[in-house]
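> next input, structure requested:
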Amino acid sequence: MTDYPLDTATRLARNADGSFISSGGAAYWNFQSAFGSWALALALEAVQAEGPRAGLLASAAAHFMKPLPEAGLALTVQTLREGRRTDFVRAEAFAGSDRAAPLFAADFVFSDAREGALDYVTGFPEVVPPEQSTLLPTSPGPRWLANYEQRLAVGKPFTAQEHPRTAAWVRDASGRPWDEKAILALSDTPMPRTFFLDPAPRFSATVSYDLHLLCTRAELEALGSDYLLVETDAPRVARGRFSQAVRIWSAGGLLIAVSHQLAFY
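Below you'll find the predicted structure:
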């Protein structure tokens, strides 16, 4: 079994009090905090370690309240409700043994998709294929970039675009197949929308986040480790904040997930 970087970075140990402890944030370090993608994947790992869920991940909703350390992040898991078809679970992350206030919290819903009479999806964007897209370089600052191969099909960072819309073909640099945890981590990879409205870098921090997984388990497994298209936009960027919307598509044009986040810059 291959030990992929995402799985190594989200490995957990059990504390005596039943909580979990992590030491894997270094590989997913951003500028001044562990990357949000890592925190989301780590929280899901803790939830699954507490007790595997029968249903597929349906949604996640998270709040980022303080910067996250590379190591020593403790996580607690609480089952809010277990239903016949749907489970509701919360994970909270703390700095070591300090349980006064969480640094990060995420609520998860698990429920397998059901076949129904309706099947509508918005149109797949017209973009050039990965081999004609611009490969984004990695950076010595945000180390998490080395974990992904990203090719921009629409948009150019640090330019004054008319609209902050981008579309990037992305795959795990290690060849890891896509699953719930990997999709969750992928959804926070788009650059801040400010990077596409101003040549000068205006950095941001995610405050609130949500994801809805729209595919079936079979559709998720069929993705393999192929490129996914991450389409990103924001309806408004102003007064130190923006709401970023993400659509994640398979290479064959299937809408896999949607995500939104509020960021302060």
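
> when you work out contacts or count neighbours from here on, use the C-alpha atoms and nothing else.
Fine.

> run through the strands of the chain in chain order.
Assigned by DSSP state E, the strands in the chain fall at 12-14, 20-22, 57-64, 73-82, 87-95, 104-110, 134-135, 148-154, 166-172, 205-213, 228-233, 237-238, 241-250, 255-264.

> looking at those, which is closest to residue 31?
For residue 31, the closest of the strands of the chain is strand 205-213, at 10.4 Å, according to Cα to Cα.

> for that closest one, name the packing helices and strands.
strand 57-64, strand 255-264 (3 or more Cα pairs under 8 Å, 6 or more residues apart in numbering; DSSP states H and E).

> what is the orientation angle of that strand with strand 104-110?
On the basis of axes from the mean of the first three to the mean of the last three Cα atoms, to 10 degrees, strand 205-213 is oriented at 10 degrees to strand 104-110.

> just give me how far strand 205-213 sits from the chain centre.
8 Å (Cα atoms, centre = their mean, to the nearest Å).

> check which residues of it are buried.
205, 206, 207, 208, 209, 210, 211, 212, 213 (16 or more other Cα atoms under 10 Å).

> got the contact list for the second one?
Remark: with contacts taken as Cα atoms under 8 Å, 6 or more residues apart in numbering, residue 206 is in contact with 36, 64, 261, 262, 263, 264.

> quick one more, to check against the first:
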Amino acid sequence: MPLHPFDEATALETAGEHTWQGRTSPAYGNMVGPFGGITAAQALSAVLRHPQRQGEPVALTVNFAAPLEDGPFEAIARPARTNRSTQHWQLELRQQGQAVLTGTAFTALRRDTWGADEHTMPSAPRAAEIPLPTARKRVEWVNRYEMRFIDGGFPEHWDGRDTGSSRTRLWVRDAPARPLDHASLTALSDVFFPRVWRRRATLVPIGTVSMTVYFHADAAQLAEVADGYLLGQAQAQVFRAGYFDQSAQLWTEGGTLLATTHQVVYYKE
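Down below sits the predicted model:
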């Protein structure tokens, strides 16, 4: 049985202590280089494969230091400190001997405690009630996801008008459907197109500089989701001086918050 495109893209081969060899995947190609979400997932995959890993991902931060070129790369995941129930990681992707991504990760042994969700899932029609977009897809990575926009989809007209809001809500999952895990949840956290495009209806040049994902579920909880849809919501906070930040949340169909994410994006007028 052939590998899912996501598993092919995140495959890594051991290349020494704390080091793996990977390569970009044309299946996740973006306008320039690969889709940032798959690159973040590749960095996390090095942690997930590490024989010294303790616990499961709680937080991941990646900083895109330079564009990743199509081709091979070196992934480095080094445990910086291991405590009794937590572990802190230093991450790096390198090409031609130079860093193209730096980052950190935090893994931990989770335990049962009191809990509550304050950020509850917004009401929304079921995924099956939302039609798939029929517009031509501009980049290849979009074909790797089934995205059913509830509101805040791509502007109907790229006419430069201020739409008044950058919010998007959609149902999303891998295409073809794939059981959810921490690596794929990382990539799904970046499926929201740049908020400045939604707010301004203009395809200005952009580039994510830094992205953080907080994981609120362990592997067993993600396995319960299987290949179901996630409800995603994203919105910017401020656009100013060439940068904006956007926050997003991903819930299960039953309303469990699985991940929250925040990123800072460069844009050019």
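
> okay if I get the contacts of residue 206 of the first structure as CSV plus neighbour count and distance to residue 6 of the first structure?
Below are the contacts of residue 206 of the first structure laid out as CSV (neighbours: other Cα atoms under 10 Å; distance: Cα to Cα, whole Å):
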residue, neighbour count, distance to residue 6 of the first structure
36, 26, 13
64, 20, 20
261, 21, 22
262, 18, 25
263, 21, 24
264, 17, 27
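
> from these, pick the one nearest residue 156 of the first structure.
Closest to residue 156 of the first structure, out of all of those and judged by Cα to Cα, is residue 263, at 20.0 Å.

> residue in the second structure paired with that closest one?
Under the alignment by TM-score structural alignment, residue 263 of the first structure pairs with residue 265 in the second structure.

> what sits closest to its match if chain neighbours are left out?
In this structure, residue 265 of the second structure finds its nearest non-sequential neighbour in residue 208, 4.2 Å apart by Cα to Cα, 6 or more residues apart in numbering.

> pull up the gap between the residue mapped onto that neighbour from the first structure and residue 151 of the first structure, please.
Residue mapping for residue 208 of the second structure onto the first structure gives residue 206, with TM-score structural alignment as the criterion. Per Cα to Cα, to the nearest Å, residue 206 of the first structure is found 23 Å from residue 151 of the first structure.

> please apply the same query to residue 207 of the first structure.
Taking Cα to Cα, one finds residue 207 of the first structure at 26 Å from residue 151 of the first structure.

> now do residue 195 of the first structure
Distance, residue 195 of the first structure to residue 151 of the first structure, by Cα to Cα: 16 Å.

> and if you look at residue 235 of the first structure?
Distance, residue 235 of the first structure to residue 151 of the first structure, using Cα to Cα: 23 Å.

> circling back to that earlier point, turn the strands of the first structure into JSON lines, including distance to residue 43 of the first structure.
Rendered in JSON lines, the data for the strands of the first structure read as follows (distance: least, Cα to Cα, whole Å):
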{"stretch": "strand 12-14", "distance to residue 43 of the first structure": "10"}
{"stretch": "strand 20-22", "distance to residue 43 of the first structure": "10"}
{"stretch": "strand 57-64", "distance to residue 43 of the first structure": "10"}
{"stretch": "strand 73-82", "distance to residue 43 of the first structure": "7"}
{"stretch": "strand 87-95", "distance to residue 43 of the first structure": "6"}
{"stretch": "strand 104-110", "distance to residue 43 of the first structure": "7"}
{"stretch": "strand 134-135", "distance to residue 43 of the first structure": "30"}
{"stretch": "strand 148-154", "distance to residue 43 of the first structure": "20"}
{"stretch": "strand 166-172", "distance to residue 43 of the first structure": "19"}
{"stretch": "strand 205-213", "distance to residue 43 of the first structure": "13"}
{"stretch": "strand 228-233", "distance to residue 43 of the first structure": "22"}
{"stretch": "strand 237-238", "distance to residue 43 of the first structure": "29"}
{"stretch": "strand 241-250", "distance to residue 43 of the first structure": "20"}
{"stretch": "strand 255-264", "distance to residue 43 of the first structure": "17"}
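
> to residue 3 of the first structure, which of these lies closest?
Among the strands of the first structure, strand 166-172 comes nearest to residue 3 of the first structure, with 13.1 Å by Cα to Cα.

> quick one: the closest one aligns where in the second structure?
Going by TM-score structural alignment: strand 166-172 of the first structure matches residues 168-174.

> run through who's touching the matching stretch.
127, 144-153, 188, 192, 227-235.

> related to what we said a few turns ago, separation between the residue nearest to residue 265 of the second structure and residue 76 of the second structure?
Counting by Cα to Cα, the gap from residue 208 of the second structure to residue 76 of the second structure is 21 Å.

> which residues touch residue 80 of the second structure?
Residue 80 of the second structure sits next to 87, 88, 89, 90 when contact means Cα under 8 Å, 6+ apart.

> ok, now with 6 Å
By Cα atoms under 6 Å, 6 or more residues apart in numbering, residue 80 of the second structure lies in contact with 88, 89.

> how much space between the match of residue 208 of the second structure and residue 243 of the first structure?
When distance is defined by Cα to Cα, residue 206 of the first structure is 10 Å away from residue 243 of the first structure.

> my guess is residue 230 of the first structure contacts residue 248, does it?
Yes - between residue 230 of the first structure and residue 248 there is a contact under Cα atoms under 6 Å: 4.7 Å.

> would you mark the buried spots in the top helix by length along the second structure?
Scanning the second structure for the helix with the most residues, using DSSP state H, yields helix 36-49. Within helix 36-49 of the second structure, the residues scored as buried using 16+ other Cα under 10 Å are 36-48.

> now it on the first structure. Mean distance?
Taking mean Cα distance after the TM-score superposition for the first structure, the mean distance separating helix 36-49 of the second structure from the aligned residues in the first structure is 1.3 Å.

> counting by contacts, list what that helix packs against.
Applying 3 or more Cα pairs under 6 Å, 6 or more residues apart in numbering; DSSP states H and E, one finds that helix 36-49 of the second structure makes contact with helix 182-188.

> tell me which strands and helices the helix it packs on is in contact with?
Using 3+ Cα pairs under 6 Å, 6+ apart, helix 182-188 of the second structure sits against helix 36-49.

> and the helix it packs on with strand 72-82, angle?
Angle, helix 36-49 of the second structure to strand 72-82, by the same axes, to 10 degrees: 50 degrees.

> what comes into contact with helix 36-49 of the second structure?
Residues from elsewhere that reach helix 36-49 of the second structure (Cα under 6 Å, 6+ apart): 10, 77, 183, 186, 187, 190.

> so who does the first one touch?
When the contact criterion is Cα under 6 Å, 6+ apart, the partners of residue 10 of the second structure are residue 42.

> for residue 179 of the second structure, see how far away it is.
From residue 10 of the second structure to residue 179 of the second structure the distance is 15 Å (Cα to Cα).
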